[in-house]
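Enquirer: sharing a model that was predicted from the sequence below.
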Amino acid sequence: MTQSDYDHREEGESLFEWPLDSAGMRMGAGELLDSLLATIQHLNRTDAWPLTILPPRFGDVLVDRERRQISAVCLWKRKPVKTHKEG
């Protein structure tokens, strides 16, 4: 992979949605935001997840307890494809 390939990865902005489990339903706003940020960090470290997600901006997070869902508009960039050299 060249530096050019690394710099020209697809990027965008999308709405991401996550279910609220019973623990999430009892959390306050600060706890929910901490949980959301932890989830994003986990996904960013997971090789199988194809995107690096930036934390949402203030006001871009919506908690819908009736639908048991938290959603956030986040910027993202596709992770570089790892290639394995055959030896």
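Expert: That came through fine.
Enquirer: hey, let's count contacts and neighbours off CA atoms from now on
Expert: Fine.
Enquirer: wait, doesn't residue 13 sit right on residue 60?
Expert: No: between residue 13 and residue 60 there is no contact under C-alpha atoms under 8 Å: 11.4 Å.
Enquirer: longest helix in the chain, by residue count?
Expert: As assigned by DSSP state H, the longest helix anywhere in the chain is helix 29-45.
Enquirer: the helix or strand following that one - contacts with which helices or strands?
Expert: Using DSSP states H and E, the helix or strand that directly follows helix 29-45 along the chain is strand 51-53. Here strand 51-53 touches helix 29-45, strand 69-78, going by 3 or more C-alpha pairs under 8 Å, 6 or more residues apart in numbering; DSSP states H and E.
Enquirer: then this one, side by side with the first:
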Amino acid sequence: MTQPDDYDHREEGESLFEWPLDSAGLRMGAGELLDHLFEVIQHLNHTDAWPLTILPPRWGDVVVDRERRQISAVCLWKRKPIKNHKED
């Protein structure tokens, strides 16, 4: 079982994350792209297979490169706790 202290001492950091822009994303305005980016981050944070919890980026830390068809953002993150399952 994970100890309470383990929860507070998980690895954390700041990294550049990159996501591809599909054809719909290429047509979106700045506000729509940010909304979509936040939805993607929220989805990853709720996905057990994704090992990190990502904080939404600050406005100045997001770069949309339509020519390269990608959006990138510098985000703070923290490793998710390892879930231990107790068998009955």
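Expert: Yep, it's here. Given the structure is predicted, the values throughout are model-derived calculations rather than measurements.
Enquirer: fetch the TM-score of the aligned pair.
Expert: A TM-score of 0.98 describes the superposed chains when it is computed by TM-score structural alignment, normalised by the length of structure 1; 87 aligned residues with a C-alpha RMSD of 0.6 Å.
Enquirer: follow-up on the earlier one: the longest helix of structure 1 vs structure 2, mean deviation?
Expert: Helix 29-45 of structure 1, aligned to structure 2 and superposed, deviates on average by 0.3 Å (mean C-alpha distance after the TM-score superposition for structure 1).
Enquirer: in structure 2, what stretch matches stretch 20-37 of structure 1?
Expert: Aligned by TM-score structural alignment, stretch 20-37 of structure 1 falls on residues 21-38 of structure 2.
Enquirer: what's in contact with the matching stretch?
Expert: With C-alpha atoms under 8 Å, 6 or more residues apart in numbering as the test, stretch 21-38 of structure 2 has contacts from 56, 66, 69, 70, 71.
Enquirer: buried ones from these, can you make that a PyMOL selection?
Expert: A single PyMOL command suffices to select whichever of these are buried according to 16 or more other C-alpha atoms under 10 Å:
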select buried, resi 56+70+71
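Enquirer: distance-wise, check residue 40 of structure 1 relative to residue 48 of structure 1.
Expert: Distance of residue 40 of structure 1 to residue 48 of structure 1, computed by C-alpha to C-alpha, to the nearest Å: 14 Å.
Enquirer: more neighbours: the two, which one.
Expert: Set side by side, residue 40 of structure 1 and residue 48 show more neighbours around residue 40, with 17 against 9, by other C-alpha atoms under 10 Å.
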